[in-house]
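Undergrad: Any chance you could fold what I've pasted below:
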Amino acid sequence: MKRISLSLLLLLALTGVTVAQQHSEQNHSKYVPPKDPLVQQKLSQWQDIKFGLLMHWGTYSQWGIVESWSLCPEDEGWCERRGPHAANWYEYKKAYENLQTTFNPTRFNPERWADAAKNAGMKYVVFTTKHHDGFCMFDSKQTDYKITSAKSPFSSNPRSNVTKEVFNAFRNQNFMVGAYFSKPDWNTPTYWDPYFPPKDRNVSYSPVRYPDRWQKFKDFTYNQIEELMTGYGKVDILWLDGGWVRPFSTIDSTISWQKTIPYDQDIDMARIARMGRSHQPGLLVVDRTVTGEFENYVTPEQSIPDQYMPIPWESCMTMGDSWSYIPKENFKSTRKLIHTLVDIVAKNGNLLLNIAPGPDGEWHEEAYSRLEEIGKWMTINGESIYGTKPVTPYRKEQWAFTGKGSSVYMTYLPKEGETLPASLPLTDISMEKGKTVTMLGYNKPLKVVKTTNGLTVQIPEAARKQLASQPAWVFRVS
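TA: Alright, predicted model coming up:
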């Protein structure tokens, strides 16, 4: 994932500017809609399902550290090296890459993940087939730095081709399937050339001065993606990370992290997209942060736009604090997660929620608990989420507005400790003749009375008792 420096976060906090406003992907004026009818159709399907699962998983889970970034020789907090090899980058990189020889997730059971995600109401999955460190969680023929290599103890397991197993398990539950793939690769010598030690996250040599070397990297990338597009069943989304690998002409100098990109790193996305769609018709291509025809939807990271956005978008966020597995995680409350989903959907987005498996191949049990609790709410209130469109004013104070067909859903997001009152004012809604108001989970019509300030819905005691434990309450006007 893209990282934002601590100093930038502090600056934003001091100036009152949100991280969301710093994301170029929220400048929707530059969005390019897809022209391919099959891509349009799949994009519409994806927009209707609203809620997905992202998983960051690799050898780094054994150390309980940030994914890949400790290899990056930048002076940033998330890149900080720890442990006995921290003082010497070359020794650290060797020890990190040697994790391949001990990675043995014997509790790997993707069916349990798929069941839990389905019961939570999730409808699509994006899995890290390869992160920036270059370690492949699939059986790539382009490298031996992979989980199926004889160097890896898990290679003898019949389920060692982890990506294939994950995709099959989720596809069997009717999920849309997405392949996360890192464009940069810090293991291959055609990106970080040993002759030119890296100074930062970028390619370590000038592609202009060494075009043959860069072409080898482009072909390496193309070939790995083609493996994923041809050997892993139906794939719906190609989710590309590492936005500094991009044509120099696309750099937005107003974005701090993009200003540090020193070279043109064009990997020929047109060729990649054409190949991907030749094998996977209608494939959604998400070249993150690289605005243009190969960013079919935009992906604000760990943030939610302040306002409704009229383009396809998805907030990718962590259930806890970290993208990768850490032994003691600080998971967000069920209430916070549901409010996040409702807020995003009311602004026309999807939520892609990250859970990180551990070195044994399992999630924290608390992650399962959160999904189960979310699922209970979605079982009652899912109709206000799936297949809906935002309705003006989208979000106002503690209300979120969506609609489907002839129904409008008004979701009330209570504050911490707030209980369901005997009456609530209905803002920004007009009651035409013949319209009724019900609460999802309590389908008897509710009484609506006119007041000097508009309309108020009265909530009977039976409904308040029945729905008291709900983290958000949905009123349907139909």
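Undergrad: Please count neighbours and contacts with C-alpha atoms only from this point.
TA: Noted.
Undergrad: Give me the most central residue, the chain.
TA: A centroid search over the chain (C-alpha atoms, centre = their mean) returns C316, at 3.1 Å, as the residue closest to the centre.
Undergrad: next structured bit after the lengthiest helix in the chain?
TA: Secondary structure of the chain read by DSSP state H shows that its longest helix is helix 211-230. Moving toward the C-terminus from helix 211-230, the next helix or strand (DSSP states H and E) is strand 237-241.
Undergrad: Which strands or helices does that next one pack on?
TA: Where contact means 3 or more C-alpha pairs under 8 Å, 6 or more residues apart in numbering; DSSP states H and E, strand 237-241 is packed against strand 176-182, strand 284-287.
Undergrad: Who are the contact partners of the closest residue in space to K444 that isn't next to it in sequence?
TA: Using C-alpha to C-alpha, 6 or more residues apart in numbering and skipping residues adjacent in sequence, the residue nearest K444 is T438, 6.1 Å away. Contact partners of T438, counting by C-alpha atoms under 8 Å, 6 or more residues apart in numbering, are 444-446, 475-477.
Undergrad: and for comparison, fold this next one:
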Amino acid sequence: MLIKQKTKSLFLSTFFISSACFSQAHNVSAGYLKPDDPLVVQNLEEWQDLKFGLFMHWGTYSQWGIVESWSLCPEDESWTQRKPEHGKSYNEYVKNYENLQTTFNPVEFNPQKWADAAKKAGMKYVVFTTKHHDGFTMFDTKESDYKITSPKTPFSKNPKADVTKEIFNTFRKDGFKIGAYFSKPDWHSENYWWPYFPPKDRNVNYDPKKYPERWDSFKKFTFNQLNEITSNYGKIDILWLDGGWVRPFKTIDPSVEWQRTIKVEQDIDMDKIGTMARKNQPGIIVVDRTVPGKWENYVTPEQAVPEHALSIPWESCITMGDSFSYVPNDQYKSSQKIIETLIKIISRGGNYLMNIAPGPNGDYDPIVYERLKEISNWMDKNQSAVFATRSAEPYHDGNFYYTQSKDTKTLNVFHIDDTTEYKTPSVLNVTLPEKFKPKSLKILGMGSKIQWKQTGNRIEIKLPEERTKLKLATVIQMTK
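TA: Got it, this is the predicted structure:
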């Protein structure tokens, strides 16, 4: 997966890939426009301070342990594969998939347990899938009966049936910023995939210009659902819109393979949606993924991290396991790998949105809590170098990565080793940014006095035996 991006101020070359994954590539769109609404600018600044967020893909598909939604899409791609035991024909498969609604009963759902673990691990915002491409809503929409609160769904009898409300209220109470993921395409809607025609790919299966009344009905449906989310679920800080093929035809980038599959106009009227969202939620960040313009307030590389610092707001969404959705026996990344990824992202000016997928019972895999506890142990000692920081030159030098306080008086230098289990060396030789002359230096999490010597733009640091207690990564903090 190679992703390329050209902004107004710099050119990004390749991204490195953080994992093998069951998902599609997302390009990062060119032509970023800085918001001019002061409340949005303030919200973006606060969001950039948070650095570490929790992403959750969850729906009826967790019962089969398959990729979210994509098996419904009639494209021959790795993430669209259907298991024969779930249906011998495409139509039978779709019927059985949609029938998952009638068995979805995640009785172990306890958002406070998630919030407690995420908060201790240093996560400060949450983005939850209120509706993915399959159209099943995890909130109490009035626009469809294909929802978790429908009488057809066993969990509807549970007092916590509106899981979106429960998640948002719980995480908001614990100080998290709240993000609502929402899919613009809806493969369950008869006004997106019209049953008169078979679906051909991920796109609308008719020409909206030829059948404008049907497309207008879909636009109204989408608008109404987003109005529900931004009106009925308390303060929402981020509206995270996925499904970038639903876009004005003029915005298509023909250099991007999946965008070349878009053959018809799919303008959803983002001006109307965005204006409504800002009226309901003043200052809300709108992320219309991969669609350049005023409604893509930050960009979102997926399962990848830019090789260089970006001068625009950005966030990498990366899975803790291999999949965005729950799959049995998923391969979860080590806590060291997660911390290394966080360090690389924040050194380049971004945020890390780490996806954890709840299972069909309504809880995470037990190994997730182990990882979060290990991350929390590291974060307890090193959080001052992570949060409310910005990138700092030289950004990256060998195994060293840099951030700085927003007033530029404090420099943080992270030392990692992404080739083996981390052990802090007895001596660290660090390159300093130009004109940075530290007056004090400490190793976070270490109480012993540190010996250090500056020669030109280099510092040699000698670490005592106490260094062996440091895990995952070492953080040097200097103040001028």
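Undergrad: TM-score for the pair, please.
TA: Once the chains are laid over each other, their TM-score by TM-score structural alignment, normalised by the length of the first structure reads 0.93; 460 aligned residues with a C-alpha RMSD of 1.8 Å.
Undergrad: out of the contacts of T438 of the first structure, who has the most neighbours?
TA: When neighbours are taken as other C-alpha atoms under 10 Å, the top entry among these is F475 (23 neighbours).
Undergrad: just to revisit the earlier point, out of the helices and strands packed on strand 237-241 of the first structure, which is closest to R107 of the first structure?
TA: Of all those, it is strand 176-182 that lies closest to R107 of the first structure, at 22.1 Å by C-alpha to C-alpha.
Undergrad: Now that closest one on the second structure. Mean distance?
TA: Taking mean C-alpha distance after the TM-score superposition for the first structure, the mean distance separating strand 176-182 of the first structure from the aligned residues in the second structure is 0.3 Å.
Undergrad: one step back: the residue nearest to the centre of the first structure contacts L353, doesn't it?
TA: Yes: with contact defined as C-alpha atoms under 8 Å, C316 of the first structure reaches L353; the gap is 6.0 Å.
Undergrad: Can you pull the residues that touch both of these two?
TA: Taking C-alpha under 8 Å, 6+ apart as the contact criterion, the common neighbours of C316 of the first structure and L353 are L54.
Undergrad: so where do the helices sit in the stretch 51-200 of the first structure?
TA: With DSSP state H, counting those that start in this stretch as the definition, the stretch 51-200 of the first structure shows helices at residue ranges 89-97, 110-120, 162-171.
Undergrad: buried residues in stretch 441-460 of the second structure?
TA: Counting neighbours by 16 or more other C-alpha atoms under 10 Å, one finds that the buried residues in stretch 441-460 of the second structure are 441-446, 452, 459.
Undergrad: from those, which two are the most distant?
TA: By the measure C-alpha to C-alpha, G445 and I459 form the most distant pair in those, at 19.7 Å.
Undergrad: What's the match for V368 of the second structure in the first structure?
TA: Using TM-score structural alignment, the equivalent of V368 of the second structure in the first structure is A367.
Undergrad: For that match, give me its contacts.
TA: Contacts were defined as C-alpha under 8 Å, 6+ apart; by that measure A367 of the first structure touches 319, 331, 355.
Undergrad: Make JSON lines out of the contacts of T438 of the first structure and add secondary structure and distance to E295 of the first structure.
TA: Conversion of those to JSON lines gives the following (DSSP: H, G, I helix; E, B strand; the rest coil; distance: C-alpha to C-alpha, whole Å):
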{"residue": "K444", "secondary structure": "strand", "distance to E295 of the first structure": "45"}
{"residue": "P445", "secondary structure": "strand", "distance to E295 of the first structure": "44"}
{"residue": "L446", "secondary structure": "strand", "distance to E295 of the first structure": "45"}
{"residue": "F475", "secondary structure": "strand", "distance to E295 of the first structure": "35"}
{"residue": "R476", "secondary structure": "strand", "distance to E295 of the first structure": "35"}
{"residue": "V477", "secondary structure": "strand", "distance to E295 of the first structure": "36"}
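Undergrad: Sounds good, over and out.
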